[in-house]
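Novice: below is the sequence, then the predicted model.
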Amino acid sequence: MKFDNGVSNLTAAVAAALVGTALPFGAVAQAQEAADLPQAASASADHVIIGMGTAVMPVYQGADDYRVLPLPALDIAQGQFFVNLRDGAGVKAIETRDVTLGASVAMTQGYRRRDVPDGVRGVDFGAGARIFGSFRAGGVTATIGGTRGFAGGTRGVTVDGSLAYPVAVSTRVMLIPAAIVTWANGKYNDRYFGISAREAAASGLSQFEAGSGFKDASGTLTIVYRLTDRLSASATGGVTSLLGDVKNSPLVEHKTQPSGFLALTYRLGKIW
């Protein structure tokens, strides 16, 4: 039972390929799949991994309030097809030791109306079309992905880039530091962070419009502990800082925020 180079590369790819959303949601996906891949790669590229986790995250980016959220872990791969929390459901068109290119339908982030000041409307969680690519060299994985919302949510566009470098501390323990930056277009930023004239009149907040630009930068550290060949536990801690115009939104009470996630996952094996 050990983390070999192949497992490390696969884990780094997963840790780096984050959804183009706020860190709290991205960190959840990162933690789950960082824990999952050592199990999956040690047996087969085809796998079914399930589990449960608990996330502690802001109710929205910049909020003063946090919530504890139980979340299921799911990672299924069969040939070119996959389903996971990070990229949703899709196809990997190219997958080699050094390069992965794929497309999927992924979840897009929102927030509940009750979590924002009275008079400000919520943003529904939705779905978006996503394309992504991961490139591995020297133990480092660089990933870039783009998501365009088409249902619910902001229906805007986000582009995320990340770097991850896994470090095998022992045959059972792996550390995965990662750095992530996210760009968003004006439609996304205005819908998520903006305050319209109607909302300003209803809430007493100042009217605010944010254009396109870099939205946030994050740093995370995931610790994966492999309990058995099939069972793994993981913990992720991270910090996100808002960038550009969005950090000046009247909705933003804290420009820099921590988040965390704990998970326990189990590999069932191949689908068939």
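Specialist: Perfect, thanks for sending it.
Novice: going forward, measure contacts between C-alpha atoms and count neighbours the same way
Specialist: Fine.
Novice: ok, residue 21 - contacts?
Specialist: Residue 21 makes contact with 108-109, 158, 160, 182, according to Cα atoms under 8 Å, 6 or more residues apart in numbering.
Novice: show me which of the residues you listed is closest to residue 243.
Specialist: Ranked by distance to residue 243 (Cα to Cα), the contacts of residue 21 are led by residue 182 at 9.3 Å.
Novice: surely the closest one meets residue 217?
Specialist: Yes: look at residue 182 against residue 217 with Cα atoms under 8 Å: they come within range, at 6.4 Å.
Novice: and the two? Which one has more around it.
Specialist: Higher neighbour count among residue 182 and residue 217: residue 182, with 26 against 21, using other Cα atoms under 10 Å.
Novice: second one coming, line it up with the first:
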Amino acid sequence: MKARVNRYVNHVLLGTMLCAGTIDAMADESTSPVSPNTLSPDAWHFTVGGGFLSLPKYPGASDRKFEPLPLLGASHGRYFFGAVPDANTPLGMGAYLYRDAHWQVAALLSYDFIQPRDQSDDARLQGLGDIARTAHAGMFGSYTLDRFTVRGSVLTDILGKHEGTVATLGVEGKVQAADRLTLSAGPGLTWGSSQYSQTFYGVNAGQSARSGLAAYAPDSGIASVNFSVKANYRLSPRWGVGATVVASELRGDVSGSPIVEKKAQVTYGLFSSYLF
């Protein structure tokens, strides 16, 4: 039963690599790692569910959009497919390289479920072109001690779509507020490579000529800091619902981009999932 509850909580709130535009806003939603000896390595486990996000139209936008998000996942022992809550992606596959009562480390391949950016999203983006979906490869891991978890990830574009490399680091504290209600909160940050910064926040000479915006070439560095507050409610041993609010602020070179209208960004999410 404990294993089912932990896995259900893992899948209720699927946070920041939902798309490249929100990677700096969402933090991992995983709970304490489940011992591999508890999860019946020869058995399949499946998750179905869905939810929606309310988020800025693009990183730095002042206007908002809503995005539906399916949660479909499967795991067998150390292997996982579909939604990967520990890495904040709704479409991926990979394997845990190591897991115990405190540590978990995994390798991952993922693909953007939501297109990172479309120039039709906002008038300010006209002339900048779209940012296409791509595949990412990397690793994620966490360490949990009592009610606190430290987690991080590194993912890089492997299809040559110029999305660069992004690394995240966060700390989360968790409390059992009631028998079925779990609350958690904590800070985090996102680092982006120069290629990531240029693609999502830069304006090259051609884009400048087409859009009328000043040319801008941000360097690598801390792209944002964030603070998240989350709630999970267990309706039953298999059903769960959750909500998250993540406030972030763009930092460093990317915050000075001419496409940035608002440095402070807030993302809201509501989700529900069923484990079997």
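Specialist: Cool, the structure landed. Note that this is a predicted model, so its numbers are computed, not measured.
Novice: host element of residue 190 of structure 1?
Specialist: Assigned by DSSP states H and E, residue 190 of structure 1 belongs to helix 186-193.
Novice: now that helix, how far from the centre of its chain.
Specialist: Helix 186-193 of structure 1 sits 19 Å away from the centroid of its parent chain (Cα atoms, centre = their mean, to the nearest Å).
Novice: what stretch of structure 2 does that helix fall on?
Specialist: Under TM-score structural alignment, the match for helix 186-193 of structure 1 in structure 2 covers residues 194-201.
Novice: if we can go back for a sec, give me the mean deviation of the helix holding residue 190 of structure 1 from structure 2.
Specialist: On superposition with structure 2, the mean distance recorded for helix 186-193 of structure 1 (mean Cα distance after the TM-score superposition for structure 1) is 0.6 Å.
Novice: and after that helix, which helix or strand comes next?
Specialist: Counting by DSSP H and E, the next helix or strand C-terminal to helix 186-193 of structure 1 is helix 197-203.
Novice: and that following helix, what's buried?
Specialist: For helix 197-203 of structure 1, burial by neighbour count (16 or more other Cα atoms under 10 Å) applies to 199-200, 203.
Novice: what do you get for stretch 226-238 of structure 2?
Specialist: Going by neighbour count (16+ other Cα under 10 Å), the buried part of stretch 226-238 of structure 2 is 226-234, 237-238.
Novice: could you do stretch 176-191 of structure 2 as well?
Specialist: Quick answer for stretch 176-191 of structure 2 (16+ other Cα under 10 Å): 181-191.
Novice: which stretches in the stretch 101-250 of structure 1 count as strands?
Specialist: Ranges of strands in the stretch 101-250 of structure 1, per DSSP state E, counting those that start in this stretch, are 126-137, 140-151, 157-164, 167-168, 173-184, 213-226, 231-242.
Novice: so the third one matches what in structure 2?
Specialist: Think strand 157-164 of structure 1. Under TM-score structural alignment, the match for strand 157-164 of structure 1 in structure 2 covers residues 165-172.
Novice: likewise stretch 53-68 of structure 1?
Specialist: Using TM-score structural alignment, stretch 53-68 of structure 1 lines up with residues 51-66 of structure 2.
Novice: got the contact list for the matching stretch?
Specialist: Here stretch 51-66 of structure 2 makes contact (Cα under 8 Å, 6+ apart) with 21-22, 67-71, 116-117, 121-122, 200, 250, 255, 259-272.
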